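Peer 1: pasted the sequence and its predicted model underneath.
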Amino acid sequence: MTAGAVMAAEAGAPEGIFLFVPHMADLVWGTLCFLVIAVVLIKYALPRFNAVLDERTAKIEEGLALTQRAQEEQADAAARAARLVEDARLEAARIRERAQAEADSIIADARVEAAAEAARAMESADSQIQADKQAAQISLRSDIGLLATDLAEKLVGEHLADAELSGRVIDRFLDELEHTPVSPAWSARAGAVR
């Protein structure tokens, strides 16, 4: 054996498994120190630790509640936005329908006005044609009257001085001319002149 082992054996040092078993005094003092430290920790440190944990738990729960509320508000906002979009679509459809109705009304009014204007133009043209026709008839009557008078003077060989007599001759000639049927050849020539 070595000198250190011999000295340990003489001093009453434990050997083998007894190396790991503490002495009774160490065990009592160790237990007392553990109990003092445990009481101090339980009395002072544990309440502070629990308070910090409770505060953290409250903050986490508050954060979760805020998150839940934010998600609900976001869902409400999305629903409101969808309602606003749908309302805007419906309003746009109503505006389009009103605009289409107004356009149809304006077109119908314009058509009525155009038809009325066309009718007025036709009436004006008809009255102008009638006036031109009457003016042409009067002009033709006077021209034919003059020609008839000249012809009558040449046939009779005298100058017709009596205006009443020449007027009657002209009127009779024109009446006969109006009642005389027009030959097809004369109608074709008159159409070609026009």
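Peer 2: Received the coordinates, thanks.
Peer 1: from here on, contacts and neighbour counts on C-alpha atoms
Peer 2: Fine.
Peer 1: what's the neighbour count on G145?
Peer 2: Neighbours of G145 under the rule other Cα atoms under 10 Å: 19.
Peer 1: not counting sequence-adjacent ones, nearest residue to it?
Peer 2: I170 (5.1 Å; Cα to Cα, 6 or more residues apart in numbering).
Peer 1: and L140, how many residues sit next to it?
Peer 2: 13.
Peer 1: mind checking how far it is from Q134?
Peer 2: Between L140 and Q134 the computed distance is 10 Å (Cα to Cα, to the nearest Å).
Peer 1: one more: E158?
Peer 2: Taking Cα to Cα, one finds E158 at 33 Å from Q134.
Peer 1: and A38, how far from M24?
Peer 2: In this view, A38 and M24 are 21 Å apart by Cα to Cα.
Peer 1: okay, those two: which has more neighbours?
Peer 2: Taking other Cα under 10 Å, A38 and M24 do not tie; A38 has more neighbours (14 against 9).
Peer 1: tell me which helix or strand the more buried one sits in.
Peer 2: helix 24-40 (DSSP states H and E).
Peer 1: one step back: what does the one helix or strand the residue nearest to G145 maps to contact?
Peer 2: Using DSSP H and E, I170 sits within helix 163-179. Residues from elsewhere that reach helix 163-179 (Cα atoms under 8 Å, 6 or more residues apart in numbering): 141, 144-145, 148-149, 160.
Peer 1: so which helix or strand takes in S139?
Peer 2: Counting by DSSP H and E, S139 is part of helix 46-156.
Peer 1: could you give the separation of that helix from the chain centroid?
Peer 2: Helix 46-156 sits 12 Å away from the centroid of its parent chain (Cα atoms, centre = their mean, to the nearest Å).
Peer 1: next, the one to line up against it:
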Amino acid sequence: MEVLAPKPMETLAAVLCFLVLLLVLTRRLLPRINRVLEQRVDAIEGRRERAETLLQEARETREALERQLAEARHEAARSRQRAQEEGAELMARLRAEGLRERQALLARADRELSAERVRAEAELRGDVVTLAVTLAGRLVGESVEDVARNEAVIERFLAELGPRPVGPARPD
């Protein structure tokens, strides 16, 4: 049993070494360890506080951007509405202008048609006179020489008929 029984000198040396080691640890090493731990805690807490600050700033920035985005959407909607109103107004103006141009074209076409009718009627009157004289000459069997007198008779006859309505002939 000698192996299990410690010798007093060895026990005293072990206790003294333990006390020296404990003294070195408590005087030198533990303050350094505590300082490092405190610095780490401060760093971690500081980072957490900075992270919370940054997170709050990010939230505020996000809210500001969302407000700006909402304002931009409202402005875009107003712009679209204005563009639609201006487009409708422009369409109405163009439609009215087109109707005015159409009326002007129709009026000009009517004037031109009337002028063309008058010119055609004048040509036909001259041709009718010539044909009437030729036909009269054939019916009579002789040449009708006095064309000027015949023209006066034909003109008087046409004048007695009166003006004829211009337009398409209706079958009666």
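Peer 2: Sure thing, it's come through. The structure displayed is predicted, hence computed values, not measured ones.
Peer 1: what's the match for E62 of structure 1 in structure 2?
Peer 2: E62 of structure 1 maps onto G46 in structure 2, with residues paired by TM-score structural alignment.
Peer 1: now for that match: which residues touch it?
Peer 2: Residues near G46 of structure 2 by Cα under 8 Å, 6+ apart: none.
Peer 1: how close does it get to Q39 of structure 2?
Peer 2: G46 of structure 2 is 10 Å from Q39 of structure 2, by Cα to Cα.
Peer 1: with L16 of structure 2 instead?
Peer 2: Going from L16 of structure 2 to Q39 of structure 2 by Cα to Cα gives 33 Å.
Peer 1: neighbours around V169 of structure 1, how many?
Peer 2: Neighbour tally, V169 of structure 1, other Cα under 10 Å: 16.
Peer 1: residue in structure 2 matching it?
Peer 2: That one, V169 of structure 1, aligns with V153 by TM-score structural alignment.
Peer 1: how near is that match to L37 of structure 2?
Peer 2: For V153 of structure 2, the distance to L37 of structure 2 - Cα to Cα - is 139 Å.
Peer 1: E71 of structure 2 -> structure 1?
Peer 2: The alignment partner of E71 of structure 2 in structure 1, by TM-score structural alignment, is D87.
Peer 1: likewise L113 of structure 2?
Peer 2: In structure 1, the residue matched to L113 of structure 2 (TM-score structural alignment) is I129.
Peer 1: how big's the offset between stretch 47-62 of structure 1 and structure 2?
Peer 2: Superposed on structure 2, stretch 47-62 of structure 1 shows a mean distance of 1.9 Å to its aligned residues (mean Cα distance after the TM-score superposition for structure 1).
Peer 1: could you check how far the match of E62 of structure 1 is from V36 of structure 2?
Peer 2: Taking Cα to Cα, one finds G46 of structure 2 at 15 Å from V36 of structure 2.
Peer 1: same for the helix holding A38 of structure 1, what does it pack against?
Peer 2: The contact analysis (3 or more Cα pairs under 8 Å, 6 or more residues apart in numbering; DSSP states H and E) places helix 24-40 of structure 1 against no helix or strand.
Peer 1: next, the mean deviation of stretch 91-111 of structure 1 compared to structure 2.
Peer 2: With mean Cα distance after the TM-score superposition for structure 1, stretch 91-111 of structure 1 departs from structure 2 by a mean of 2.5 Å once superposed.
Peer 1: give me the number of residues near T130 of structure 2?
Peer 2: Neighbours of T130 of structure 2 (other Cα under 10 Å): 16.
Peer 1: what's the match for it in structure 1?
Peer 2: Using TM-score structural alignment, the partner of T130 of structure 2 in structure 1 is L146.
Peer 1: OK, contacts around its match?
Peer 2: Counted by Cα under 8 Å, 6+ apart, L146 of structure 1 has zero contacts.
Peer 1: ok, the one 3 residues further on next?
Peer 2: Contacts were defined as Cα under 8 Å, 6+ apart; by that measure T149 of structure 1 touches 160, 166, 169-170.
Peer 1: helix, strand or coil for P168 of structure 2?
Peer 2: What DSSP: H, G, I helix; E, B strand; the rest coil gives for P168 of structure 2 is coil.
Peer 1: ok, it to R117 of structure 2 distance?
Peer 2: 12 Å.
Peer 1: neighbour count: the two, which is higher?
Peer 2: R117 (14 against 6).
Peer 1: distance check, the more buried one against E75 of structure 2.
Peer 2: Distance, R117 of structure 2 to E75 of structure 2, by Cα to Cα: 62 Å.
Peer 1: now do L22 of structure 2
Peer 2: For L22 of structure 2, the distance to E75 of structure 2 - Cα to Cα - is 75 Å.
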